[in-house]
Every structure is written in C-alpha cells, then in structure tokens.
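1. Using only what follows, build the 3D model:
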Amino acid sequence: MEYLVRIIEILVWPGVALIALFVLRRPIADLIPMLQRLKYKNLELEFQRDLDKLREETRDARLKTTLPPSDESVVVDLDYYLQQVRESSPRNAVIEAWLGLESSAVSTATHFKLMPKRARVSASSALKALVTAGVLSDNDMRIINELRFLRNKAVHELSAIISEYEAAKFLEIARDVTDIIAGEAWQKYGGCSG
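-> You can find the predicted model right below:
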C-alpha cells in the first residue's frame, strides 16, 4: 500500500502539469510569439519577434510609394543620429524612431488638413485620419500596431532587453512606414494641402 501511495505522489504533479498544458495550450501558444526571453533554471531561450518578415512587408509597401521631394541632408543627419543612439542605447533608439513615425503622421495629417476641425491633434488621431483618408491601408496600420507593441515593450517593460539588431530592424521599419505616410499622402493629394 505504501508503495502505491508513493507512486501516486510521484505522478500527481506531472499529471497536473500535463492537464494544465492541455487545457491552456492555445493561450500559451498565443503568448509564445510575444516572448522576448524565457529563462528557467539553467535553460534560457530567446524569442525574437519576426522583425525580418515585418521588414520585408514594409519594404515591399515602401517600394510601391513615390516619395515627395525632400532635403537629403536632413535625412542623412537623422539617420546618423538614430544610428548613434542605437549603438549607445537600443531601447532609446526604438523610442526615438517611434517618435519620428508619430511626428510624420501628425505633420502629414495636419499639412493635408485631414484632421477634423478642432480635433485634438495626437498621433493616434492623426493615424486614424490617415486611414480614413485612404493614405494608410489596413496592412500599414497592422505594421504600425506591431511597431507600437515593440515601442510599448521598450518603454514599459524595464526588464525587456532590446538588442542592437532588433533596434536596427525597428529603425528600418519605422523609417519605411514614415516614407509610406509621406509618399502616399503626396501621391493622393499632389503635394498641396486641402
């Protein structure tokens, strides 16, 4: 009898764990892509979001966009600045790139008078106005929302580790989205406001 009790004691926790895994398999599977790092005792696994896939999607959309004329020296200076920030602090580079994307959305929406009169000007209201005006597609907004998720991770998760590689990919994607915003608005409205 003691032998049977001992076997049951040994099998109870693994059995509970297996049942929990079976019941929670879908929610756990949905969380895995969002994990940055998983550490258990001596086992440490890192999960990188599929930034390369997102990068390719953005690059394809960017190549279909005609950019408005711009001062190339400003672009080079901004790229240099973001590269320096990325090398010293990948987290801050993500934040700076996001702020640039938001600034582009706000300035484009206000320049082309896409915001409702007396509307509070914010990045989210500017992005909504750009979608409503047909400047941004649903796919563009999906990419922006994925970037927002990563930016939120950089800002709010103090333990989040953002590699230089991830920051570089984020910067490239944010730059392409910024170009898409400006280029699509330029194409749709012919470079003149209102």
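2. Please make it C-alpha for all contacts and neighbour counts, starting now.
-> OK.
3. Which stretches in this protein count as strands?
-> Counting by DSSP state E, the chain has these strands, from start to end: 37-40, 43-46.
4. To check against the first, give me the structure of this:
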Amino acid sequence: MDNFVEILNALAWPATVIWLGYMFRAELRLLLGRLTRVKHGSTEFGFGEGLKEAEVLAQKTPIDHVPPKRDIDHEEILLRIAEVSPRAAVVEAWTLIENAAVKKGLVKGTVMPKVFIKDILEHLQQSGKFSPQSIDLILKLKQMRNHATHMPDFAITQDEAERYLRLAAKSAEVIMLS
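-> Okay, the predicted model is just below:
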C-alpha cells in the first residue's frame, strides 16, 4: 500500500500539468503563436535578429544596376500578402531568388527543373564579381525562410516580412547581375 501511495505522489504533479495543458490548450496555442524566439538545446533563433544580420550583409553587397521596369510588380504583390500573412510573404519572397536563378539557367533537371542553393552560391563564387557578404546574405535568407516554413509556432510580424522581402529582392538582383 505504501508503494501505491508513493506512485500516486510521484504522478500527481505531471498529471496535473497535463490536465491543465489539456484544459487550456486553445489559450496555449495562442500563446505559442506569439513566439518571436525559439530555443532548442544550444540553438536559439529570432526572426528579427536574423533580419538584422541579413540587412548588415545586404549593406555590404553593392548593386550598381537599376532593375528594369516590370509588367507585374511582384514586390507590391508580396507586400499585400505580408499584410494578410507575413509567414506566407516570407515563403513567397524566396521565390524571387529562385526565379532569378531559373532565368540565369542555374537549374538541374529537364522534365522538372529544380533550383539548388548550392548551384546559386557556386555560380556567384565562380563569377568573382560578388563579395562573400552577398553569398552569406543568400544563405541567411534561406535559413530564415526555412524557419518560417518549418516552425509552425514561429511568429513573424508584417514589418519583418516586408524587410525580408526587400532583402530577397536585392539578392535576386545580385543573381541576375552575375
């Protein structure tokens, strides 16, 4: 009987926590949706901090070219998407970089062409025209896009999405100029 009481005492707190989590699951989801920083083990990531790092890299990436006028202003469309869903805007902004790579012929496969970030980076390095910062910028943007895509409880603000969009557009220009 004493062993049974000890087991009940040991399970009381975990059972209470699980029960409270179940009772307040809707509120917990809302709370988790507000996360702006994620930490797992020794890895910690905040979307805003990643943007600051990417913006520093972008300032060191010179672009002497004014982009030609486009029929459809993709950036304006992405800004509108950011008003409704900042996460969707970040994911969609990455396509600016992929589309630039496709236009430059940096694809593999004939039936279903695919863009690999490794090919983009190798192309920029081999051209010799671009600084290591431009390559680091594209890597940073990819990492941030991955966090936005694969971390469902990770929150991104509209401002952060708009800043990401400008950096993705600048990176696409870098690829087009190579």
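5. could you dump the strands of structure 1 to TSV with mean neighbour count and distance to residue 79 of structure 1?
-> Shown next, in TSV, are the strands of structure 1 (neighbours: other Cα atoms under 10 Å; distance: least, Cα to Cα, whole Å):
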stretch	mean neighbour count	distance to residue 79 of structure 1
strand 37-40	10	29
strand 43-46	10	28
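6. mind checking which of the ones you listed is nearest residue 158 of structure 1?
-> strand 37-40 (13.2 Å; Cα to Cα).
7. Remind me what the closest one packs against, helices and strands.
-> strand 43-46 (3 or more Cα pairs under 8 Å, 6 or more residues apart in numbering; DSSP states H and E).
8. circling back: format the strands of structure 1 as CSV; extra columns: distance to residue 83 of structure 1.
-> Below are those laid out as CSV (distance: least, Cα to Cα, whole Å):
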stretch, distance to residue 83 of structure 1
strand 37-40, 25
strand 43-46, 24
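9. Any idea how many residues pack against residue 172 of structure 1?
-> By other Cα atoms under 10 Å, 17 other residues sit near residue 172 of structure 1.
10. Residue 71 of structure 1 and residue 77 of structure 1: what is the separation?
-> 10 Å (Cα to Cα, to the nearest Å).
11. So those two - more neighbours on which side?
-> residue 77 (11 against 7).
12. list the contacts for the most centrally placed residue in structure 2?
-> By Cα atoms, centre = their mean, structure 2 has its centre lying nearest to residue 145, at 2.0 Å. By Cα atoms under 8 Å, 6 or more residues apart in numbering, residue 145 of structure 2 lies in contact with 90-91, 94.
13. corresponding residue for it in structure 1?
-> Applying TM-score structural alignment, one finds that residue 145 of structure 2 aligns to residue 151 in structure 1.
14. if I look at that match, how far off is residue 102 of structure 1?
-> From residue 151 of structure 1 across to residue 102 of structure 1, the span is 12 Å (Cα to Cα).
15. Next: residue 53 of structure 1.
-> 22 Å.
16. and the two? which has more neighbours close in?
-> Between residue 53 of structure 1 and residue 102, counted using other Cα under 10 Å, the more crowded position is residue 102 (20 against 10).
17. Just give me the match in structure 2 for that one.
-> By TM-score structural alignment, residue 102 of structure 1 lines up with residue 98.
18. so what's that match up against?
-> Taking Cα under 8 Å, 6+ apart, we find residue 98 of structure 2 in contact with 115, 172.
19. repeat that with 7 Å
-> Residue 98 of structure 2 sits next to residue 115 when contact means Cα atoms under 7 Å, 6 or more residues apart in numbering.
20. Give me the neighbour count for residue 6 of structure 1.
-> Residue 6 of structure 1, neighbours per other Cα under 10 Å, totals 10.
21. Which of the contacts of residue 145 of structure 2 ranks first by neighbour count?
-> residue 90 (29 neighbours).
22. The nearest residue to it once chain neighbours are set aside and residue 177 of structure 2: what is the separation?
-> Nearest non-adjacent residue to residue 90 of structure 2, counting by Cα to Cα, 6 or more residues apart in numbering: residue 161, 5.6 Å away. Distance from residue 161 of structure 2 to residue 177 of structure 2, counting by Cα to Cα: 24 Å.
23. I'd like the contacts of residue 145 of structure 2 as a markdown table, with distance to residue 43 of structure 2 appended.
-> Output for the contacts of residue 145 of structure 2, formatted as a markdown table (distance: Cα to Cα, whole Å):
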| residue | distance to residue 43 of structure 2 |
| --- | --- |
| 90 | 22 |
| 91 | 22 |
| 94 | 23 |
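24. if I look at residue 71 and residue 77 of structure 1, which residues touch both of them?
-> With the criterion set as Cα under 7 Å, 6+ apart, the contacts of residue 71 of structure 1 and residue 77 do not overlap.
25. hey, where'd the helices end up in structure 2?
-> Along structure 2, counting by DSSP state H, helices occupy 2-23, 25-33, 47-59, 74-84, 86-103, 117-127, 132-150, 158-177.
26. This completes my enquiry, with thanks.
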